[in-house]
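[1] have a look at this fold, sequence not included:
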């Protein structure tokens, strides 16, 4: 399969040496999943869901990959594991979290993966870095750009670009 572009991933970390964890995740993604075509700045963001935990660092990457969506998910889960991710509490603190936001214009809903990510439009910590690198990317179901989704986002959580 030829490489597919406009695959967007969200990286997040709120435990350990957060900048180093994000750097290690980027290196692993470039080595195992595909080439990194673009990346947002790093943002410090308030936790989502369970708010009594440290702030997150978040970053969006745009990659090109020859992996099919579920194969990409498998690679991402392995990268998370290798970086020390332990899954024990939904929306809890974590060393690393990597979400597939979009796989081009692919729409799918399987037992393991839903594309596009079902909560993009509700999360400022996703939309701010996504809009930085892909303001005109159109959500395949909502038919709105990243920039317009950010404008309409109901989430008022703190999101600050790290200089």
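    In hand now; what should we look at? Quantities reported herein were computed from a predicted structural model and do not represent experimental measurements.
[2] CA atoms for contacts and neighbours, from now on please.
    Will do.
[3] all strands of this structure, in order?
    4-13, 35-39, 43-45, 56-65, 97-103, 108-109, 114-115, 159-161 (DSSP state E).
[4] give the other helices and strands that the third one contacts.
    Right, strand 43-45. Strand 43-45 is packed against strand 56-65, helix 124-133, strand 159-161, with contacts defined by 3 or more Cα pairs under 8 Å, 6 or more residues apart in numbering; DSSP states H and E.
[5] chain center to the shortest one, what's the gap?
    So the one you mean is strand 159-161. Taking Cα atoms, centre = their mean, to the nearest Å, the mean C-alpha location of strand 159-161 is offset from the chain mean by 15 Å.
[6] second one coming, line it up with the first:
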């Protein structure tokens, strides 16, 4: 049985929109996984000053992979697209984050789901809202519409 998972995509190096397009194709080709939908692309300022703007999106996938196996597969896609892990918040060719994994709450050293900062990131919440019903609840009980109201559409530009 497959699980609906939501993946955050981000890039601010080496033609970010093309990086996201390639990542979406890779998600669709990933073993035991099917790309169900993708949001529009958005640009946003980096969380740290002095970095190029990011291009972000959210993808909905259906997968039979276990959560940590999915994380490993996502990191392999990042590596294939030239991701270099020098610093935690540094610029990157591609960042793929497991935002939600079905109705599971996951808290292990390598993976926190729902993603631990998504409630404060408009570049995650607004693309996610394109892919789910208006009354969507995260696995931890938070309501997406309430998170959107607390996280204004500031600094975002829909492409």
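    Arrived safely. Computed from a predicted structure; not experimentally measured.
[7] after superposition, what's the TM-score here?
    The TM-score (TM-score structural alignment, normalised by the length of structure 2) is 0.93; 157 aligned residues with a Cα RMSD of 1.4 Å.
[8] dump the helices and strands packed on strand 43-45 of structure 1 to a markdown table, plus distance to residue 20 of structure 1.
    Shown next, in a markdown table, are those (distance: least, Cα to Cα, whole Å):
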| stretch | distance to residue 20 of structure 1 |
| --- | --- |
| strand 56-65 | 11 |
| helix 124-133 | 18 |
| strand 159-161 | 17 |
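[9] most packed of those?
    Greatest average neighbour count among those goes to strand 56-65 (a mean of 25), per mean count of other Cα atoms under 10 Å.
[10] make TSV from the strands of structure 1 and add distance to residue 146 of structure 1 to it.
    Formatted as TSV, the strands of structure 1 follow (distance: least, Cα to Cα, whole Å):
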stretch	distance to residue 146 of structure 1
strand 4-13	12
strand 35-39	15
strand 43-45	17
strand 56-65	12
strand 97-103	11
strand 108-109	19
strand 114-115	15
strand 159-161	16
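[11] quick one: residue 120 of structure 1 from residue 78 of structure 1, how far?
    Distance of residue 120 of structure 1 to residue 78 of structure 1, computed by Cα to Cα, to the nearest Å: 23 Å.
[12] of those two, which one has the most company?
    The neighbour comparison of residue 120 of structure 1 against residue 78 (other Cα atoms under 10 Å) goes to residue 120, with 19 against 15.
[13] distance of the more buried one from residue 88 of structure 1?
    23 Å.
[14] residue 19 of structure 1 too?
    Distance from residue 19 of structure 1 to residue 88 of structure 1, by Cα to Cα: 23 Å.
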